[in-house]
Structure formats: structure tokens, C-alpha cells
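Visitor: Quick check, what structure comes out for this input:
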Amino acid sequence: MNMKLNGVMMGAAMTLIAALPLTSVAGQDDYPPKTLSFVAPSGAGGGWDLTIRTVAKTLKDTGLVEANMPITNRPGGGGAVNLAYMQTQKGSDKLISVYSPPILLTHLTGASKYSYQDTTPLARLITDYGAFVVSKDSKYTSINEVMEALKQDPKSVKVGGTSAAGSMDHIQFLLIAKAAGVPNLRQIDYISFQDGGAVAQVLGGHVDLISTGLGDVAQLVESGNLRALAQTASKRVGEGEVAKIPTVKEQGIDATFENWRGLFAPKDMPDYAVTYWHTTLKEMVETPEWAEARKRNGWDAAYQNGEDFSKFLAQTNEQYKAILAEIFKN
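Guide: Sure thing, here's the model as predicted:
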């Protein structure tokens, strides 16, 4: 009887072991794998691309992560294309993507049925700010000149950005325009260049102004290829030529806009991977290498762990909902 009972118990135990997810048995002890997948949900050269590449370089340079971290660019829909792809990777411990306000805005505007709640928020890393730049030969020398032109004719200024219409680059410009007293916001021409080609468009004279992230264009402002009319922080930030860019508030427009950026994994990332990234990213943001990258790009420190970041996202989602209702009210 005892031998029979032991056999039954052993068989039940083997069945239970076979039913356990392989990732929780094999993945926990040898995590991270040799190759991770880091994703920028945009074309090369934009703010998401710069951020995720800076994260990968810092993790590698500091020795915090030894795995390979190739960068994939998956543009489209202001981040919506990649967000939809992430839904096919639920439970993955390898995929990490960078996002910012569009992960909320694309859902609120109906451009995507998915939102931050369909991901695993890992950490908020930095705050960038909006910047409004023109070619060095542009007739516009201040943001107020742009706003005055729009007051006279909302079709007189063509605005470009790398996010989709109704998403971040578009919304940050409309917020400033509304604060400046520009009417007929819906009539302003906004052209999306999600392949990262916005800079070429303004340099070629195809658009008059780019609404973008300050970190995205810092080097081009430093080189003199682009002239920044204003940025959206409450104070001057960065160094060199970037530190000379006036805020919109300095120019009499009472508004600010924060472009926070953070890292997200697919929904249901295993606990061991979430714990690993919480620890590793907290260590990363405390390194001199990360501090130097922030300074170079004009980013402010804004670290939050996954739990605090999730709370921030819920609060910010409600704020953006109110902003959109105000901008687009009849």
C-alpha cells in the first residue's frame, strides 16, 4: 500500500512540475538572457530613440548589464503600433520599451485601444521639455512672433513633429498656443513625421517650425543648424547653447509642459524580471555616467520605481483627459 501511495504522490508531483511555466523555472536563475530587446516606438533620431539608446549605453558602460541590448525602431501611430505589438508579447521577460506622454494620449484621443494599463511600468527616468525650433534662416526669431502670425491666420504657420496628430508634440504646441491667446486651435496645420524626418523638413523649408523634445534637438541647436525659439520648462535647463534658450514663460506666455520618459515591459512580465529591473534601473540613475547623459541632453532627474510610476501614470492620465477636453471643446 505504501509503495502504491508513494507512486501516486510522485506521479502527481511530476504532473505539477510539468505544468509550471518554463520562464519561472528556467528563467529566474539565469536572468537576464544573453540578448534583450530594447525598443524605440519611433524612427531613429527622435527622443524615444535617444533615450533608449542612452539607457542601453549606460547599462553597458557601467557593467550593470552584460547582456546584448540591440535597439529596434518600431514607429507608427505615435507609439500605438509598438504598443499593439507589445500585446502579442505578454509575459515576456526580454522586451523593454521607452514611452512618454503619448502612451496616455493615443488612448485618450482614440488612436489606440491600448494604454499604459496594458503594460508593466518599470521606472520613470527623466523629464525632458518641449522645444520649438526653426531653421537658422527662419523669419521667426521668437515664439511670440509665431503666435501673432497664428492669431492673424491659423494656416500661416506649418508645424511639424515626430508624434501623431493629437499626441505629444502636437498637444504641447496647442497648449502654448492656447495660453498665448491663439483662437481656432483645430485649424492650425500640424504635420506628423514619425519616421524621424522632421528636422530635414524644417531645414528644407517644408514646415516652418518643429514642436519636439528639447533633448531631441540639443545637438542641432548647439551646432547652429537649428534656432530654438523657446522651451517649456519653468526655468532654463541644460548647458551651453541649450541653457540660452528662453522659456515660454519668460516671453509672457504662462504655460509649461513636462515630457517625462520611462521604461515599460509587456503586461504580466514575470516577477523575477520586474524585481531585477527595479533594482538595476535604480542603480543606473545613481551613476555618474547617467548624470552626465542627463546634463548633456538637458534632462531633469525624475526617477520613480514601478509602483510610484504606476500611480503617477494614473494621476497624469486624468490630467491629460482634462487638458484634451479643454483644448478641443466646442
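
Visitor: contacts, neighbours, all on C-alpha from now
Guide: Will do.

Visitor: show me where the stretch 51-200 of the chain has strands.
Guide: Listed in chain order, the strands of the stretch 51-200 of the chain (DSSP state E, counting those that start in this stretch) span residues 71-73, 95-99, 119-135, 158-161, 189-192.

Visitor: Format those as CSV; extra columns: mean neighbour count and distance to Leu313.
Guide: Converted to CSV, these look like this (neighbours: other CA atoms under 10 Å; distance: least, CA to CA, whole Å):
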stretch, mean neighbour count, distance to Leu313
strand 71-73, 18, 24
strand 95-99, 25, 11
strand 119-135, 25, 9
strand 158-161, 25, 23
strand 189-192, 20, 25
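
Visitor: can I get the ones you listed in a markdown table with distance to Ala255?
Guide: Below are the strands of the stretch 51-200 of the chain laid out as a markdown table (distance: least, CA to CA, whole Å):
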| stretch | distance to Ala255 |
| --- | --- |
| strand 71-73 | 32 |
| strand 95-99 | 23 |
| strand 119-135 | 11 |
| strand 158-161 | 19 |
| strand 189-192 | 20 |
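
Visitor: out of those strands, nearest to Asp308?
Guide: Closest approach to Asp308 among those is made by strand 119-135 (8.3 Å; CA to CA).

Visitor: out of the strands of the stretch 51-200 of the chain, nearest to Gln315?
Guide: strand 119-135 (13.9 Å).

Visitor: run this one through as well so I can compare:
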Amino acid sequence: LLNLAQGKFGHFTEKDVKWLSGVAVDYGLVSVHKDSPLKNLDDLMKALRENPKALSFGGAGSVGGQDWMQTAMLAKKAGISPADLRFVALEGGGEVLTSLLGQHIQVGVGNISEVSSYLESGDIRVLAVFANRRLDGKFSKLPTAKEQGYDIEWPVIRGFYMGPKVSDEAYGWWKNAFDKMMANQKFDAVRENQDLLPFQLTGEELKAYVYKQTEEMRQLSQEYKLSQ
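Guide: Alright, predicted model coming up:
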């Protein structure tokens, strides 16, 4: 959705496919090493305001990507320009966590599905999850940015879409299949095994959600001068 919002697929937009099913959601987060002096999101924001160049953020991908966007949103809430941040572009979530554990970066930005084993070992501290409310299960102890006074959300949905010329009959068959699958408790176990969280929208409801999310990302990308 972010790539669509930034025009990275040429003239194609979110309106050029048939959105079928959202089956799970991941959420962004910001974390630090267990020995970091930063204990909560307020500590991070204060440090950013005092000297944004003193902290190095690590995230997967480059400027304009998922993790950079989350970092930029943090900067905005701190009242500073994203251009003033030190952002280290790394290969993926694994490399971000390796760099954080080695203290080569001070702050890691990523997704909740990447950090489960590190939470269990106690090697990292999650300062905030970018969800609209506290998550359930093993992630229930992690504070959200919202509850700490910072209105930041970054959901990453996992799902499926179909080509624009797929027949209504075929589309309806797949929609019903996904509705049936997500009503089965066996699917809950599959989703949980991947450290993903419940998200169940199909058909028109998913289409409306996608259009809304993509437009919000488009506006944010334009604000940061990232749209093509």
C-alpha cells in the first residue's frame, strides 16, 4: 500500500485491482537495547528534541520505506524534521535486530512479528507499538504510542487481491473461501504461529479500508516529498 501511495507502480493505483481478503495484521514498533538509558517513548522524544543527531535509528529499507516512515512520524511528533535524523538503512528486520543487539544503532524500527524471540530473552525493550490499542496475548505488556500520549499508528495488513478482469463469479468463490477459512479456529493457530494478529476483512469492507489507508499514506508521503 505504501508503494502504491508513493506511485512506485507507474500509473497503477489501488483502484486497479480487486481487493479480496485481509487475513492478518502486523504493527510497527520502536525498540532499544535492554541496557539503553531510554526507558519509554517520552525519553526517546526528549532525546530527539535535545539532539536528534545523537541517536542512530536502524530500519529495513531506505528513505521512504516502511521503517523510515515510522521514524519520520516519530520525528514529526517530536517537532523536528526527519532530515535531521540519523537513519541507517539495513537489509531487513533481522539485520536491524542484530545491529541493535550489538549496539551499532541506538534505536531499532520494525514490526511486531520480528521481535518475539528477543522479547522472550529480554535482550530488547520495546518503547512503543504503533497500534490503536494494546495487543493481545504475548504482546499484551507492550505499551502503545497512543497510551503514552503520541498518536502514531502503523498497521501493516497481510492479504490478497485479484486482477481487475477476474469474473464476479470467480471473485465471489474466493471471497467465500476466505470467509470460511478465517472462521475456522485452525486458521487462528496458523496466524498466531507467524506472530501475526487478527484482521478479517473481505470484499467491499477490505476495499474501503485499503482506499482509506492508501490515501492517508499518500498524504503523508506528499508531506515528506516522497511521492512520484
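
Visitor: follow-up on the earlier one: select, out of the strands of the stretch 51-200 of the first structure, the one closest to Pro288 of the first structure.
Guide: strand 119-135 (14.7 Å).

Visitor: Let me see the ranges of the helices in the second structure.
Guide: Taking DSSP state H, the helices of the second structure run over residues 2-5, 41-50, 66-78, 93-101, 116-121, 168-182, 185-193, 203-223.

Visitor: Please convert those helices to JSON lines, extending it with mean neighbour count.
Guide: Below are those laid out as JSON lines (neighbours: other CA atoms under 10 Å):
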{"stretch": "helix 2-5", "mean neighbour count": "20"}
{"stretch": "helix 41-50", "mean neighbour count": "16"}
{"stretch": "helix 66-78", "mean neighbour count": "21"}
{"stretch": "helix 93-101", "mean neighbour count": "20"}
{"stretch": "helix 116-121", "mean neighbour count": "12"}
{"stretch": "helix 168-182", "mean neighbour count": "14"}
{"stretch": "helix 185-193", "mean neighbour count": "13"}
{"stretch": "helix 203-223", "mean neighbour count": "16"}
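
Visitor: do you know which of those lies nearest Val17 of the second structure?
Guide: Minimum separation from Val17 of the second structure across these (CA to CA) falls at helix 203-223, 9.7 Å.

Visitor: what's that closest one packed up against?
Guide: Contact analysis of helix 203-223 of the second structure by 3 or more CA pairs under 8 Å, 6 or more residues apart in numbering; DSSP states H and E lists helix 2-5, strand 18-33 as its packing neighbours.

Visitor: let's see it at 6 Å
Guide: helix 2-5 (3 or more CA pairs under 6 Å, 6 or more residues apart in numbering; DSSP states H and E).

Visitor: Go ahead and name everything in contact with the helix it packs on.
Guide: Thr13, Thr214, Met217, Arg218 (CA atoms under 6 Å, 6 or more residues apart in numbering).

Visitor: Now find how far off-centre it is within its chain.
Guide: Helix 2-5 of the second structure has its C-alpha centroid displaced from the chain centroid by 13 Å (CA atoms, centre = their mean, to the nearest Å).

Visitor: on that earlier part again, ok, which of the helices of the second structure comes nearest Val32 of the second structure?
Guide: Short answer: helix 93-101, nearest of these by CA to CA, at 6.8 Å.

Visitor: okay, the angle between that closest one and strand 56-60?
Guide: For helix 93-101 of the second structure against strand 56-60, the angle by axes from the mean of the first three to the mean of the last three CA atoms, to 10 degrees is 160 degrees.

Visitor: Any idea how many residues pack against Asp136 of the second structure?
Guide: 11 (other CA atoms under 10 Å).

Visitor: what lines up against it once you look at the first structure?
Guide: In the first structure, the residue paired with Asp136 of the second structure according to TM-score structural alignment is Gly238.

Visitor: any idea how far its match lies from Gln201 of the first structure?
Guide: Noted for Gly238 of the first structure: a distance of 25 Å to Gln201 of the first structure, by CA to CA, to the nearest Å.

Visitor: same check, this time on Gly240 of the first structure
Guide: For Gly240 of the first structure relative to Gln201 of the first structure (CA to CA), the value is 25 Å.

Visitor: go on, Val237 of the first structure?
Guide: Counting by CA to CA, the gap from Val237 of the first structure to Gln201 of the first structure is 26 Å.

Visitor: pretty sure Ala40 of the first structure contacts Gly47?
Guide: No - between Ala40 of the first structure and Gly47 there is no contact under CA atoms under 6 Å: 8.9 Å.
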